[in-house]
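J.: Turn this into a structure:
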Amino acid sequence: MSTDRFTRACARVVTGVLAADSAFHVYWATGATWPAADDRALSLAVMGFEVPFTTRILVPLAVVLALAATSVHIRHTRGRAGFVGGLTHLVTLGVAAAAAAQIPLRAAWALGFGADTGTVFYWLNLFVYLPLCAALSYDAYRVATDGMTGKALARTVIAVPAVLTLLLAVTAHGYRPSFGPPAPSGLDSHYAETDLARFHYLREGSGPPVVLLPGGTAWAFAWQPQLEALSADHTVYVVDLPGQGYTELRDADFAYDLPAMDTAIGAFLDAVGLRTTALAGHSWSGGWALSYAQNNPERVSRLVLLSSSGLDERDSFSWEMLKYPLVGELTVNLGYTREALVASVPDLFEHKERATPAVAEAMWAPLVVEENRRSVYLLERGLDWGRTEPRLPATAQPALILWGDADSVLPVEQAARFAALMPNDETHVLPGCGHAITLDCPGEVTGLMRTFLA
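T.: Just a heads-up that it's a prediction; the model follows:
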């Protein structure tokens, strides 16, 4: 096969793949989800995480892919001459660079880093997406550099990865979504002023203190049922830590790791005058509560861990990918939209009727704050549960461990591992409960907590 025939074949491969991908996006924009059963399954198979497959997203992508396919065809048939030739040449180079940029990440997923090997996405990435990216990057580069020699070719070889890296960095660190100010909480808010942060918290009741920490990207709203019920016997505090809710971070050097979260919890307890307290956390904040209790045993009388982090295990794929530089920033900046997050809230519930639009909007509201969004990927990178798991056998506080048997974020099997490692635990697996356990199963959670804390 001559060089010309081979280049023609490369052009046909790139054009065909891009055109087919565009056609699929147009097809899915009609509401069809084939070959998957529904939108969620389609998103997980194609992207590896959940994104809304809506017309507003799919149609622009289909147009971009169609224009890219057309540009590659024109670049091959007309060359680089003239304005159109120069433009299509740049687009073809862009196709090559975009495909090449995916290869290292997809290769890492294929090796099992940051991807669950039991998913459809893993096998599609291994046998379809990764080979396609490799083929497209080479074929598009071959078409783009057809007829080029000497200095022009050398400049292209150097410029493409440099420009691509620059664009990714600018998008990841320079682009910020345009959101309005955070919605008011609608609750009886209090604020504790410290050098580290202006802590937003709720407080109700009287009696022995209990401090509740919202999980991950959640905020004080997520503990509302327990705040109301436990306040009959306790002084209950629900505090947003840095990166959560309506707390305003003031320490520009805050690290978003376990030592930093320990410092934040201690700063809040000092600010509201609590020397010793029962401490409860959900998901990520369960791990924060555990870490604080291990490092400050004299200040924590009892622990309540709900679907808790703290074991030295990898997170799910959609969270693990946030650890990669640029990828985490791009995912949060471009993917954490109101539509995407509100649509994902029901997946945290088994009682879908409790995942109301009002609940979804309340969970989304503080994520319009840039610092809260930034904290998502910084926490995923900074939290080292290798600090907490080895110390579980020496964690002496009485601990209540609650888990939903339908948890879609942290596998329920982890509850048994906590129980096996902690010397003074009471563990319950709640049937028919998802990851948002405080809101999904408020009666069961509140009853067990009241008994444990009595």
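
J.: okay, CA-based contacts and neighbour counts for the rest of this
T.: Will do.

J.: what's in contact with the helix or strand encompassing A135?
T.: Using DSSP states H and E, A135 sits within helix 130-144. Helix 130-144 has contacts (CA atoms under 8 Å, 6 or more residues apart in numbering) with 7-8, 10-11, 13-14, 72, 75-76, 89-90, 92-93, 95-100, 102-103, 106-107.

J.: ok, then the element right after that helix?
T.: Next along the chain after helix 130-144, taking DSSP H and E as the criterion, comes helix 150-173.

J.: now the angle from the helix holding A135 to helix 150-173?
T.: 140 degrees (axes from the mean of the first three to the mean of the last three CA atoms, to 10 degrees).

J.: List only buried entries from the contacts of helix 130-144.
T.: Buried members of the contacts of helix 130-144, counted by 16 or more other CA atoms under 10 Å: 7-8, 10-11, 13-14, 72, 75-76, 89-90, 92-93, 95-100, 103, 106-107.

J.: Let's see this one next, to set against the first:
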Amino acid sequence: MNKLWTMICLSSAFLFNVSATSATDRWAEFSAPPAMPAAVRSGKAPVNGIEMYYAIYGSGEGTPILMIHGGLGYADIWANQVADLSRDHTVIVADSRGHGRSTRTDAPYAYDLMAADYVALLDYLQIGKVALVGWSDGGIIGLDIAMKHPERLTKLFAHAANTTTTGVIPGGFEAKTFLAYIDHCKAVYGRISPTANQYEAFATQMNEMWSSQPNWSDDDLKAIHVPTVIALGDHDEAIDRKHTEHIAQMVPGAKLVILKDVSHFAMLQDPQGYTAAIRAFLEMR
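T.: Here you go, the predicted structure:
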């Protein structure tokens, strides 16, 4: 992760749109998400010593969907999916600890701490169970919740998650798409964070977590009994496909989904296809 930290600290000067020559090369693109639709409700929840930004969209009668973004990111990365899913579902998004509009403390970052934040958010919102969609760090948080708080989930969609640090592809964060994502998130942080001038301190805390976490055993994964989809883009820059396949083999009954012609940023590269995969997941029994 030290190379990633170097990329975080230095301005990479890459454009937010990395051009591709054809539809099948969309995996080589990173585009900023569009604006979010109007929220039914938004605010900041006092959880575990922080003020956690959240927003709720739609008013479907079924189980709410909780969508958790990746590291360095923010809730609005899900704009395309929220616009579609909120037509017939209640969708909850939030900014993880220290990300986006949420505050942080000096406590060391840990996936179980961030998972506890999301469980506390559900308590604050008086929501019992959700179908959880998590991407990258959000997928790891989802797996943590599935292990320790399975009563809060009806099912889990974990996209581009690793369960040990060895699941990360060496040098993957140097891809142009990833550099563009880092630049984008840094710029957004400067606009919306309550500690806009503390990005380096925030990124340092994150890097310290990434250097050693997650570190789950196969037995930890075998203890998950929430219906689970393990997903990965077929051109993911950061997460090793064999690692993803191993996760799917270890989680009992898990379904492996390989998303076509997309990378780590599938929700932006193929919004319709990604949303269709989530809808198929929601219908899964």
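
J.: what range in the second structure matches the helix holding A135 of the first structure?
T.: Helix 130-144 of the first structure lines up with nothing in the second structure when matched by TM-score structural alignment.

J.: same thing with stretch 263-280 of the first structure?
T.: With TM-score structural alignment as the criterion, stretch 263-280 of the first structure aligns to 116-133.

J.: Ok, stretch 300-310 of the first structure next?
T.: The alignment of stretch 300-310 of the first structure onto the second structure (TM-score structural alignment) covers residues 153-163.

J.: Spatially, and excluding backbone neighbours, which residue is closest to the most centrally placed residue in the first structure.
T.: Nearest to the mean C-alpha position of the first structure, by CA atoms, centre = their mean, lies W319 at 4.5 Å. Excluding the flanking residues, the one nearest W319 of the first structure by CA to CA, 6 or more residues apart in numbering is E380, at 7.1 Å.

J.: pretty sure that neighbour contacts S316?
T.: No - the pair E380 of the first structure and S316 fails to qualify as a contact (CA atoms under 8 Å) at a distance of 11.1 Å.

J.: More neighbours: which of the two?
T.: Taking neighbours as other CA atoms under 10 Å, E380 of the first structure and S316 compare with E380 leading, 21 against 16.

J.: What segments of the stretch 151-285 of the second structure are helices?
T.: Counting by DSSP state H, counting those that start in this stretch, the stretch 151-285 of the second structure has helices at residues 176-192, 199-210, 218-222, 241-250, 266-269, 271-282.

J.: is it possible to export those helices to TSV including distance to L156 of the second structure?
T.: Compiled in TSV, the helices of the stretch 151-285 of the second structure are given as follows (distance: least, CA to CA, whole Å):
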stretch	distance to L156 of the second structure
helix 176-192	25
helix 199-210	22
helix 218-222	13
helix 241-250	12
helix 266-269	16
helix 271-282	8
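
J.: Which part of the second structure matches stretch 420-427 of the first structure?
T.: The aligned range for stretch 420-427 of the first structure is 249-256, by TM-score structural alignment.

J.: Just the strands from the first structure, written as ranges.
T.: Assigned by DSSP state E, the strands in the first structure fall at 189-193, 197-204, 209-213, 235-239, 248-249, 277-282, 300-306, 399-404, 425-430.

J.: In terms of secondary structure, what does the fourth one contact?
T.: Same thing as strand 235-239 of the first structure. strand 197-204, strand 209-213, helix 224-230 (3 or more CA pairs under 8 Å, 6 or more residues apart in numbering; DSSP states H and E).

J.: hang on, isn't the residue nearest to the centre of the first structure packed against R381?
T.: No - using CA under 8 Å, W319 of the first structure is not in contact with R381; the gap is 9.7 Å.

J.: corresponding residue for the residue nearest to W319 of the first structure in the second structure?
T.: If you follow E380 of the first structure across to the second structure using TM-score structural alignment, you land on W210.

J.: what about the nearest residue to S43 of the first structure once chain neighbours are set aside, distance to M449 of the first structure?
T.: Among residues not flanking S43 of the first structure along the chain, E50 sits closest, at 5.3 Å (CA to CA, 6+ apart). If you measure E50 of the first structure against M449 of the first structure using CA to CA, to the nearest Å, the figure is 33 Å.

J.: got a list of what P150 of the second structure touches?
T.: Taking CA under 8 Å, 6+ apart as the test, what P150 of the second structure contacts is 224-226.

J.: of those residues, buried ones?
T.: 224, 226.

J.: of the contacts of P150 of the second structure, closest to P34 of the second structure?
T.: P34 of the second structure lies nearest to V226 out of these, by CA to CA, at 32.0 Å.

J.: In the first structure, what residue corresponds to the closest one?
T.: Aligned counterpart of V226 of the second structure in the first structure: Q397 (TM-score structural alignment).
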